[in-house]
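Chemist: A structural model of the following input is requested.
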Amino acid sequence: MTLTLDHLVVLADDLQQAVDQYIARGFVVTPGGTHADGLTHNALIVFGDSTYLELIAFLDAADTRDNVWGWRQYGGKGGGLIDYCLVTDDLEQAVAGFKQRGLPVGNPTAGGRKRPDGMELRWRSARFWQAGRELPFLIEDITPRELRVPPSIPHPNGVTGMHELLIAVADLPRLSRTFSTLLDCATPASQPHRRYDATATSFQLGRHVLTLAAPASKASPLQQRLETLGLGPAAVTLTSANGASTAGRSVTQTWFGSALGSTDRG
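Modeler: Prediction:
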């Protein structure tokens, strides 16, 4: 059984407006289609490392119905990172293993999306029972993944993939133990994260890094995140072939409710 980072979910109030904004920032955006529940539609920003950003919006802002992920409550707040997904080649085995290890995960359920060209995509997903979105949801493709995730087209801004996902948490020791169980690995030592005035623990998942970060003081930007939007993905580091740093990598941070901005990572 494999488990890798699949995509990050970026919630928008208006999908076309979000698409236009990301195109203006130098991304190539591919229309995704309408989900099987009839509540949401999406567009994809696919990277060379096979991950992607899913831009998603509810079709009818006046409709009070929510999807199974509970994302509607975060509408009207400017848009941004709201969830993240890991892909596996055997969801039944993954869920059974997580249950055996004591993790609170639900059974697989059917999902799908209809692409603009009429192609029907099918998958199964599972989610962990949790108050926030610290833990990912899981997906296994029924139709081939390459139908769900189109080939990457070079982005004019030079972004090539994802490096690190920062996840805002309140109880770092507890979540670190949970992630160790989830990923079946030892618990790394926590370290100061000076950029966010936080204490953090980082886990390697294939070529990507998942970092759990808890605010070290009330002045931490993560503290505001926790108070206003709760627990979950807060920022992503995107790799770029055009980076000016000594490592050849630029850093792009995207926060829920704020625009993309770029800095260099030395």
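Chemist: rest of the way, CA atoms for contacts and neighbours
Modeler: Noted.
Chemist: for residue 109, see how far away residue 258 is.
Modeler: 33 Å (C-alpha to C-alpha, to the nearest Å).
Chemist: second chain to compare with the first, below:
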Amino acid sequence: MAGLSISSYSFDHVILLLDTADFENPPEWLSKNFTIIEGGTHAGGSSRNKLIVFPDGTYIELINWISEPKEFFDWANKPPGLIDFALTTPTSVHDTFDEVTARLEADGGSGDGGLGVKYKLPLAGGRKRKDGQHVQWHVTKPVLASDSDAAPNLPVPLDKFFPTGRLDTPFFCHDVTERALRVPYAEKHISETHPCGARGIVSVEVVVPEEKIDSYIRLYGSVLGVEANVHGGYRYSPTTSVSFLLSTPNADEPAMKALRGRVGVEVRAPRDQDDEAWVRERGVGIREVRIFAEAKGEDEVDEAPLDSEGVGASLVLVKEPAGFWQDGPR
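Modeler: Reported below is the predicted structural model:
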């Protein structure tokens, strides 16, 4: 993997909003693929969660509203499905804020690609687990401008590209209490018993308007502190895409360790009518999450969404034989 620029930042978790019926009785595409544990109730009392924890130290958060989500107002208008994702870093919450802010403000403030993105000072958050233990963290969320003066490259009209509000930039999550209290990835009966064999998050895809991809490349480079890896087809519709490579929270997880140089965020333009419909209905932002699993007793790669339609179609399981990519794809 010599020559690849890999950020020290990593995925923390992906947020999947469920309606009450699916939260209380998860559909088969969730229950038959994953071990799901109880999370608890968030501070403020308007939401609750369940977790799908992976041995790479990441997780999928299943979230549901108990009442009007005042403390999560930026997610309040989103329909069920993928709504956001969080990153974490090996540095402190305040050091990370300073680092990201400096990059966004570089070159006269153009580090955000003209999209009007800055980050708020870190805010305290938490929840009470079902066992009574209190989990605490800090979140650092983006401030997103919505006027042309502050964001000259913002895709407009807003009601076309952000019909439920802007969620085109990830936030950061840093633990105050021990990470293992929030993300029990070392407990094998939780993280290593997924029926589908999942080991961790390979990537998330963020879909943006093709004519604004240069602005988003600049923005994500500043947020992640790493240069983009250009894919074949960049600037040639309909395959315009770049990726930003990340680390993993648990760098010792064997299966994910072998994927170093492939884990990351892909920023791409819409490829088909389904993508166009996604942006029209949900807005610019996270479109898909890809989850890695080792293929046992097989010698070929298999990729398939967890469901044929709806929410489950945006989660893709990638099964590969052990060592398939060790010396490059065969």
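Chemist: quick check: TM-score for this pair?
Modeler: The TM-score (TM-score structural alignment, normalised by the length of the first structure) is 0.85; 256 aligned residues with a C-alpha RMSD of 2.8 Å.
Chemist: what strand or helix carries residue 157 of the first structure?
Modeler: Assigned by DSSP states H and E, residue 157 of the first structure falls within no helix or strand.
Chemist: that one touches residue 25, doesn't it?
Modeler: Yes. Counting by C-alpha atoms under 8 Å, residue 25 is a contact partner of residue 157 of the first structure at 7.2 Å.
Chemist: excluding chain neighbours, what is closest to residue 161 of the second structure?
Modeler: Spatial nearest neighbour of residue 161 of the second structure, chain neighbours left out: residue 283 (5.0 Å); criterion: C-alpha to C-alpha, 6 or more residues apart in numbering.
Chemist: what's the burial count for the aligned residue in the first structure for the one you found?
Modeler: If you follow residue 283 of the second structure across to the first structure using TM-score structural alignment, you land on residue 230. By other C-alpha atoms under 10 Å, the residues close to residue 230 of the first structure number 19.
Chemist: any idea how far residue 45 of the first structure is from residue 230 of the first structure?
Modeler: 25 Å.
Chemist: how about residue 120 of the first structure?
Modeler: On the measure of C-alpha to C-alpha, residue 120 of the first structure and residue 45 of the first structure end up 20 Å apart.
Chemist: what about those two, which has more around it?
Modeler: residue 45 (24 against 17).
Chemist: mind listing what the more buried one touches?
Modeler: Going by C-alpha atoms under 8 Å, 6 or more residues apart in numbering, residue 45 of the first structure touches 27, 28, 29, 30, 52, 53, 54, 55.
Chemist: show me what contacts the fourth one?
Modeler: The contact partners of residue 30 of the first structure, taken as C-alpha under 8 Å, 6+ apart, are 43, 44, 45.
Chemist: spatially nearest residue to the aligned partner of residue 155 of the first structure in the second structure (excluding sequence neighbours)?
Modeler: Under the alignment (TM-score structural alignment), residue 155 of the first structure pairs with residue 194 in the second structure. In this structure, residue 194 of the second structure finds its nearest non-sequential neighbour in residue 34, 4.4 Å apart by C-alpha to C-alpha, 6+ apart.
Chemist: can you classify that neighbour as helix, strand or coil?
Modeler: Recorded secondary structure, residue 34 of the second structure: coil (DSSP: H, G, I helix; E, B strand; the rest coil).
Chemist: from residue 14 of the second structure, how far off is it?
Modeler: Using C-alpha to C-alpha, residue 34 of the second structure is found at 15 Å from residue 14 of the second structure.
Chemist: try residue 47 of the second structure
Modeler: On the measure of C-alpha to C-alpha, residue 47 of the second structure and residue 14 of the second structure end up 16 Å apart.
Chemist: one step back: the match of residue 155 of the first structure contacts residue 31, doesn't it?
Modeler: No. Counting by C-alpha under 8 Å, residue 194 of the second structure sits too far from residue 31 to count as a contact (9.4 Å).
Chemist: if you count surrounding residues, which of those two has more?
Modeler: residue 194 (20 against 13).
Chemist: the stretch 151-300 of the second structure: strands as residue ranges?
Modeler: 171-175, 198-207, 229-230, 241-247, 264-268, 285-294 (DSSP state E, counting those that start in this stretch).
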